[in-house]
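Student: have a look at this prediction, sequence included:
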Amino acid sequence: MSKAFVRDDGDEQEDDDPTPALPAGGKNYVTPAGYARLQAELNHLVRVERPQVVNVVSWAAGNGDRSENGDYIYGKKRLREIDRRLRFLTKRIEQAVVVDPARQENTDQVFFGATVTVLDGDTEFTYSIVGIDEADPGRGRISWVSPLARALLKARTGDSVRVATPGGVRELEILAVEYLSLD
C-alpha cells in the first residue's frame, strides 16, 4: 500500500484546534483588544517559544540516537503544534475585520461589540458580543455567530427576543444596550 494512504502518528491534523471555524463566506470580526491578543500570541510564538524549542531539538539531535531520545521526539511534536498554531493565527489575522465598539454610530441597536443587559425571568445577565476567537461565556463574552447573539442582533432596548436553547425556548427582555471598550 502506498504511504500516501496510511496515516502516520506524526501527521498533523488541522481540525484539532478547538476554536470554531468561521461561517462560510463570513468575516472574522474582532474587537481591537481581541486583535491585539491574536497579534501578541503570534509574536510570542515566533520570537520566544519556537526558537527555544528549535534549540532544544537541535541539542537533542546532536546527542545521537533519535529513536529513544525523549527531548528530540517531544520537541519535534511541539514544533508541529507551534507551526500549526502559527498557520491558524496567520490566517485569522489576515481575515480579521477590526470593529471598534466605541465608534458605533447606531448605539440604540444591538450590533457587533455591543454589551447587552437582558432580563431572563427574574435574573439579569450581561453579554458582550465579540469575535469567535474572543468568546468566553464564563465572562459574558459571546461569539457573534452564537444562537444567543444572533437572536439579540438588531434588537433595541425594551424589545423581547426569543432564543432556542437546549432547555427550550427562552424569552429575554433587553434592558440596556451599550458600546464599551472591551479589554
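Tutor: Good, I have the coordinates.

Student: going forward, measure contacts between C-alpha atoms and count neighbours the same way
Tutor: Fine.

Student: against residue 71, how distant is residue 140?
Tutor: 41 Å (CA to CA, to the nearest Å).

Student: tell me which element residue 56 falls in.
Tutor: helix 50-61 (DSSP states H and E).

Student: how distant is that helix from the center of its chain?
Tutor: Centroid separation between helix 50-61 and its chain, computed with CA atoms, centre = their mean, to the nearest Å, is 29 Å.

Student: so which elements touch it?
Tutor: helix 70-95 (3 or more CA pairs under 8 Å, 6 or more residues apart in numbering; DSSP states H and E).

Student: in addition, the following structure is provided for comparison:
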Amino acid sequence: MNKAFTKETDADDEDEFPAPRLSASGKNYITPEGYERLRLELLDLIDKERPKVVDIVHWAASNGDRSENGDYLYGKKRLREIDRRIRFLTQRLEIAEITDPGIHYGNDQVFFGATVTYADDQGHERTVTILGVDEAISAMGQISWISPVAHALLKARKGDEVTLVTPQGTQLLEVLKVDYPKAGRAVGKG
C-alpha cells in the first residue's frame, strides 16, 4: 500500500520524554521569570517556528512524490515535534501557579525561590536555587522544589541541620546561607 494512504498512528504523537512530574498535590509552582520564559517560547513556536515549517512542508509537498522527499518527511516530523511542544507548554502554563520569591527577601527561612548554600557531612559546600519543575536547570545550580534535596531544605532556617535520605544512606545537611532576589530581580542570577 502506498504510504500516502496510511494513517499516522497515535503513537507518533506520544512524547518521547514524559513531562516532568508534579508534586503529589498537583501544584506547578513557577517564578514570574520562568513563566515568562515558557510563555515566550510558546509564542515563538506559534508565531515564527511553526509557520516557517508549514511553508517548507507545503513547498516540499508541491514537488511531487512525498514518499522519498526528505524535506517533506523531515518537515512533517518537525511539525509534529513543534505541535507536541506547543501542547506541552500550553498545558503547563494553564496549571502554573506563579510564585514570586521576592516576597521573602531578607528572610532566613527556605521557601520556593530561595538560593541556599549548604554543607554536607563531608564539609562540601553547594549552592542551589529552588525553582519550579519546568524552569530548573541543574547545570545552573537550580533544583526543582519537589526534588529530595529541596524537600530536605524547605522550611529550614540558616544554621539548621536537616536530614537528606538518599539511596546511599542518610546525609546531614547544614544550611549556611539563604538568599532571595529583590522583588523584580531575576531568580538564580546572583
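Tutor: Ah, there it is. Small disclaimer: the values here were computed from a predicted structure and weren't measured.

Student: re earlier: average gap between the helix holding residue 56 of structure 1 and structure 2?
Tutor: Taken over the aligned residues, the distance from helix 50-61 of structure 1 to structure 2 averages 0.4 Å (mean CA distance after the TM-score superposition for structure 1).

Student: quick one: that helix to helix 70-95, angle?
Tutor: Using axes from the mean of the first three to the mean of the last three CA atoms, to 10 degrees, the direction of helix 50-61 of structure 1 lies 150 degrees away from that of helix 70-95.

Student: nearest residue to the residue sitting nearest the centre point of structure 2 other than its sequence neighbours?
Tutor: Geometric centre of structure 2, nearest residue: residue 134, 2.1 Å, by CA atoms, centre = their mean. The shortest distance from residue 134 of structure 2 to any non-neighbouring residue, by CA to CA, 6 or more residues apart in numbering, is to residue 20 (7.0 Å).

Student: what's the burial count for the one you found?
Tutor: 10 (other CA atoms under 10 Å).

Student: okay, and it sits in which element?
Tutor: Counting by DSSP H and E, residue 20 of structure 2 is part of no helix or strand.

Student: any idea how far residue 42 of structure 2 is from it?
Tutor: For residue 20 of structure 2, the distance to residue 42 of structure 2 - CA to CA - is 17 Å.

Student: for the residue nearest to the centre of structure 2, give me its contacts.
Tutor: Contacts for residue 134 of structure 2 (CA atoms under 8 Å, 6 or more residues apart in numbering) come out as 20, 30, 34.

Student: what's the answer for residue 164 of structure 2, then?
Tutor: Neighbour list for residue 164 of structure 2: 148-149, 152, 170-173 [criterion: CA under 8 Å, 6+ apart].

Student: ok, of these, which come out buried?
Tutor: 149, 152, 172-173 (16 or more other CA atoms under 10 Å).

Student: cross the residues you listed against strands and list the overlap.
Tutor: 172-173 (DSSP state E).

Student: is it true that residue 141 of structure 2 touches residue 127?
Tutor: Yes. The pair residue 141 of structure 2 / residue 127 is scored as a contact, 6.7 Å apart, by CA atoms under 8 Å.

Student: quick one on the thing from earlier: what does the residue nearest to the centre of structure 2 align to in structure 1?
Tutor: For residue 134 of structure 2, the aligned position in structure 1 is occupied by residue 133, per TM-score structural alignment.

Student: isn't there a helix covering that match?
Tutor: Yes. Counting by DSSP: H, G, I helix; E, B strand; the rest coil, residue 133 of structure 1 falls inside a helix.

Student: thanks a lot, catch you later.
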